[in-house]
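Undergrad: sequence plus predicted model, see below.
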Amino acid sequence: MLNVYFTVDVEIWCGSWQDIDSKFPRAFKQYIYGHTPDGDFGLPYKLKVLNDHGLKGVFFVEPMFSCRFGRGPLEEIVNLIKEANQAIELHLHTEWVDEAKQPIFPSVAQKRQFMRYFNLDEQTRLIALGKQWLLESGVEKIRAFRAGSFGFNVETLNALIANDIAIDSSYNASFMGTESNFMPGTVVTEAVRYQNVYELPMTVYFDRPGHLRHTQLCACSYKEMESLLWKALEQGRKNFTILSHNFELLHRSFERPDKIVIKRFMQLCEFLDKNKDCFKTCDYGDYQGAVFDKQPTPLLSPLWRTGQRMLEQLWSKYA
C-alpha cells in the first residue's frame, strides 16, 4: 500500500503589490471560488471532486494575508474546507510580512520572499502567528507545515519544533531543497526524521536526463502521474506527495477553466478511487512515523512521456 498525499496550497495573490486593498476583494473571489462564465472551478469544486471519489486531501492554508485584510476571509476559507471534512495545515508566504497593518517585525520594511531569509527567532514567531490565526479561525489542530515556494531551511524545522508541529513538507529536491542545508549531499525523496520533526518531501522524478521535476497537477500529465504511482508502489516506497493549488483548474488568464488540467484532475481522482487497494489517500493524521534510513533515488519517467506532456501543455494554452 502506498500512502498518497494530495496536497493543495491555498493562497491568494493580488497580481502585484500595488493598490492591494482595492484589488483584494476580486482576487479573493477569483482565487478561492474560481468563477468563470462556464462555472466555478476553485476551491469548492476541488473539494467536491475529492469527496465525490471518497478521497482525502491536505489543504495547506496560507493565513498571512489576514494580517492585512482581517480574519473574515481566512475564516471563510477554513469553513469551506471544514464543511468538506478535509484536513487543514499551515502554509506561510512571507511576502505578506511587510504588508501587515500592525507591523510584525518593525525592522522589516521590504519583501523577504522565503522563510529562510528570516532567522530562527523570526521564523518561530511567524509560525506561531500563522498557527494561532488558523486555530482562531476554527482549525482544531495543526500537524504539518509547508513553507511558501518551498523556501525553508534547517532553522525552519527548529522553529516547527518550538511550535509543536511534528511534520514538514517543505523539501523539494527539484526546487531549493538541496539549498536548505537539510541533509547536505543527500537528495531527500522519502520520509526522514530530524529531531522531533518528520520531513515528508515532495515526490520528484527525472523527466529527462539530469533534470528533476516535482509531481504537480498543473505540471505533470496524468499518464506521468499514473506511471510514477505504480513505480513507487512496485519499488516499495511508502509515501507519494502531489502538489496542487486552489486556482490550478483555471486558465492562467483566470477568465476560463483549464480543460486539460480539469481532465487530468478527474482522471487522477478516478484512478485513485478505482485503486484504493493499492493507493491510500492520506492526511497527516494518518502518518505513523515510518522513515527511510537510506533515501531511494528519484523516480524515472521515460523521455517520450515528457514529450507527450510538453505537447499537452502547449495545447492547454489554446484549448
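TA: In hand now; what should we look at? Numbers count the residues shown, from 1 in each chain.

Undergrad: CA atoms for contacts and neighbours, from now on please.
TA: Fine.

Undergrad: skipping its backbone neighbours, what lies nearest Ala290 in space?
TA: In this structure, Ala290 finds its nearest non-sequential neighbour in Ala191, 7.1 Å apart by CA to CA, 6 or more residues apart in numbering.

Undergrad: pretty sure that neighbour contacts Phe240?
TA: No - taking CA atoms under 8 Å as the definition, Ala191 is not a contact partner of Phe240, at 9.8 Å.

Undergrad: toward the C-terminus, what is the element adjacent to whatever helix or strand Lys231 lives in?
TA: With elements taken from DSSP states H and E, the one containing Lys231 is helix 222-234. As assigned by DSSP H and E, the chain's next helix or strand after helix 222-234 is strand 239-245.

Undergrad: another one to put next to it:
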Amino acid sequence: MTRAIISFDTELSAGLYQRGADARANFESSILGRCRDGDYGVHFQMDMLERFDLTGVYFVDPMPALVYGPEIIDAIVAPIVRRGHEVQLHIHTEWLAFARFNPVGRLTGRNIGDFPLAAQKKLVALARDILVGAGAPRPTAFRAGNFGANDDTLRALAALGFRHDSSFNGAYQGRGCDITLDAGNLGMRDHQGICEVPVSGLMDRASRFRPAQLCAMSEEEMRDALDHSAASGAIQFSAFSHSFELLSRDRQVPNRLAITRMEALCRAVADDARVTSGGFATLPAPPARPRRIQVAAPKPLRTLRRIVEQGVGYLAHEVRYLRDLIYVTVNSSRWGKIAGGVLLAVA
C-alpha cells in the first residue's frame, strides 16, 4: 500500500510581522485563514480531511515564539492535537532577525541550511522543545522552511533522534534545497543517517519538476501523480500545502480553485484502494535496497490544460492582487504607464 501524506506547512508570516501585524492579526490571517467570507485555514482543512476520513500532517513552525511569545504556538498546536492530526516540526529561520533571543548568537539566515552544523543542531533542538512545550508529541519528522535544507540539516536531525525528513523538493534544487539526492528518484531512502521522504510530483516539461502542491498542480496532475506513485509501488505519496493556501494571494477572499483541488485530492486518496492515509509516525521504513521511483513523464496537453486553468483561476481569485501589481507597474516607468494603462483597461 502507498501511504498518502497530505501535509501543511503551518506558519505565521514574517512578512506580515515586518508590515506591523500584531500576533492576533498574524494568527488570524496565517493560521485561521480568516477573510471576509470566513475561515479557510487549519480548521477548514481539518474539517475537509475528516469528511473523507483522512489524517493530515501539520508541520508547525515554532520560531515566531521568539518574537510573539510561546502562547501563540500553544494556540496553533492545541486544536490539531485535539482532533487527532499529526504535528511535526517546521522551521523558518527568517524569524531570528527579529528575535528577542537568538540561540546562535548573531547568526541569521533565510534558510536553516545557511547555518553551520552546530548552529543547526541548536536551532532544531530549541524549536523541538518549544513545540513539545506547546503540547505536541515529540516530533519525529522535519521540514525546512523554503525547503532550504542541506546535508548538514539531515546530520543534525539524525543526531537529535529524528527519523524522517521531508525537505527534499526537486523544484527547489539550486534554489535553497541543497540536499545531495537525485531529483529523478521520488522513492524514500536513507541519507545522512535519516530517512528522506521527498515531496512527490511529476515532470510538466522535459526538464522541469512540478511538486505535488495544491497551488501548483491541477486536479488532473495531482491524480496522475498519485496514480503513478501507487502503480510504481512507492511507499509514500507526499503532497503539501500551507495553512493559508486556500486564500487568494492577498488573503482577502477564499481561493475556490485551491479549495476544489484539495477536495479532489482528498476524494482521490479516499477512493483509491491502493492508497492509505496517514503521517510519519507509523510510516514503514524503506527496505535495505530501496526501489527507485521514477518521476512521471510530462504530458504536454495536461500541462497546457493546467496553464489555462491557472490563468482563469488567477483572474477569478487574484484580481485585487493584479490591480495592485498594475498600480506599481503604472508608476514605475513611462513604458510601464503605457502597458499598465492597457492592462487596467481589461482587468
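TA: Arrived safely. Just so it is clear, the structure is predicted and the values come from calculations on it, not from any experiment.

Undergrad: more crowded one of Ala191 and Phe240 of the first structure?
TA: Phe240 (27 against 23; other CA atoms under 10 Å).

Undergrad: counterpart of the more buried one in the second structure?
TA: Under the alignment (TM-score structural alignment), Phe240 of the first structure pairs with Phe237 in the second structure.

Undergrad: can you give me the distance of that match to Ala206 of the second structure?
TA: Separation of Phe237 of the second structure from Ala206 of the second structure (CA to CA, to the nearest Å): 22 Å.

Undergrad: relative to Ser221 of the first structure, how far out is Trp304 of the first structure?
TA: Per CA to CA, Trp304 of the first structure is found 12 Å from Ser221 of the first structure.

Undergrad: what does Phe114 of the first structure give?
TA: Separation of Phe114 of the first structure from Ser221 of the first structure (CA to CA): 28 Å.

Undergrad: ok, these two, which is more surrounded?
TA: Comparing Phe114 of the first structure with Ser221 by other CA under 10 Å, the one with more neighbours is Ser221, at 23 against 18.

Undergrad: trace that one over to the second structure, please.
TA: Here Ser221 of the first structure is matched to Ser218 in the second structure, going by TM-score structural alignment.

Undergrad: wait, doesn't that match sit right on Arg306?
TA: Yes - look at Ser218 of the second structure against Arg306 with CA under 8 Å: they come within range, at 5.5 Å.

Undergrad: what's the local residue count around Lys23 of the first structure?
TA: Neighbour count for Lys23 of the first structure, taken as other CA under 10 Å: 15.

Undergrad: wait, it touches Cys14, no?
TA: Yes - if you go by CA under 8 Å, Lys23 of the first structure and Cys14 touch, sitting 5.9 Å apart.

Undergrad: what about the helices in the stretch 1-150 of the second structure?
TA: 14-18, 23-30, 42-51, 65-68, 71-82, 117-133 (DSSP state H, counting those that start in this stretch).

Undergrad: same check, this time on the stretch 201-347 of the second structure
TA: 219-231, 256-271, 300-317, 319-330, 334-346.

Undergrad: list the buried residues for the last one?
TA: Applying a neighbour-count criterion of 16 or more other CA atoms under 10 Å, the buried positions in helix 334-346 of the second structure are Gly336, Lys337, Gly340, Gly341, Leu343.

Undergrad: which residues touch the nearest residue to Gly57 of the first structure once chain neighbours are set aside?
TA: Leaving aside its chain neighbours, Gly57 of the first structure sits nearest to Phe6 (5.0 Å; criterion: CA to CA, 6+ apart). Each residue near Phe6 of the first structure by CA atoms under 8 Å, 6 or more residues apart in numbering is listed here: Lys56, Gly57, Val58, Thr241, Ile242, Leu243, Ser244, Thr281, Cys282.

Undergrad: which position in the second structure pairs with Arg264 of the first structure?
TA: Checking TM-score structural alignment: Arg264 of the first structure goes with Arg261.

Undergrad: what about the residue nearest to its match when sequence neighbours are not counted, neighbour count?
TA: Using CA to CA, 6+ apart and skipping residues adjacent in sequence, the residue nearest Arg261 of the second structure is Glu219, 5.6 Å away. By other CA under 10 Å, the residues close to Glu219 of the second structure number 20.

Undergrad: so what's Glu219 of the second structure up against?
TA: Shown in contact with Glu219 of the second structure (CA under 8 Å, 6+ apart): Arg261, Ala264, Leu265.

Undergrad: could you flag which of these are buried?
TA: The buried subset of those (16+ other CA under 10 Å) comprises Arg261, Ala264, Leu265.

Undergrad: same list (these) but as a markdown table, adding distance to Pro211 of the second structure.
TA: Below are those laid out as a markdown table (distance: CA to CA, whole Å):
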| residue | distance to Pro211 of the second structure |
| --- | --- |
| Arg261 | 14 |
| Ala264 | 17 |
| Leu265 | 14 |
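
Undergrad: now, among those, which is nearest to Thr153 of the second structure?
TA: The nearest member of those to Thr153 of the second structure, counting by CA to CA, is Leu265 at 30.4 Å.

Undergrad: the closest one and Gly193 of the second structure, how far apart?
TA: Distance of Leu265 of the second structure to Gly193 of the second structure, computed by CA to CA: 32 Å.

Undergrad: same check, this time on Asn146 of the second structure
TA: The gap separating Asn146 of the second structure from Gly193 of the second structure is 22 Å, by CA to CA.

Undergrad: okay, the two: which has more neighbours?
TA: Asn146 (20 against 17).

Undergrad: so who does that one touch?
TA: Contact partners of Asn146 of the second structure, counting by CA under 8 Å, 6+ apart, are His92, Asn111, Gly176, Cys177.
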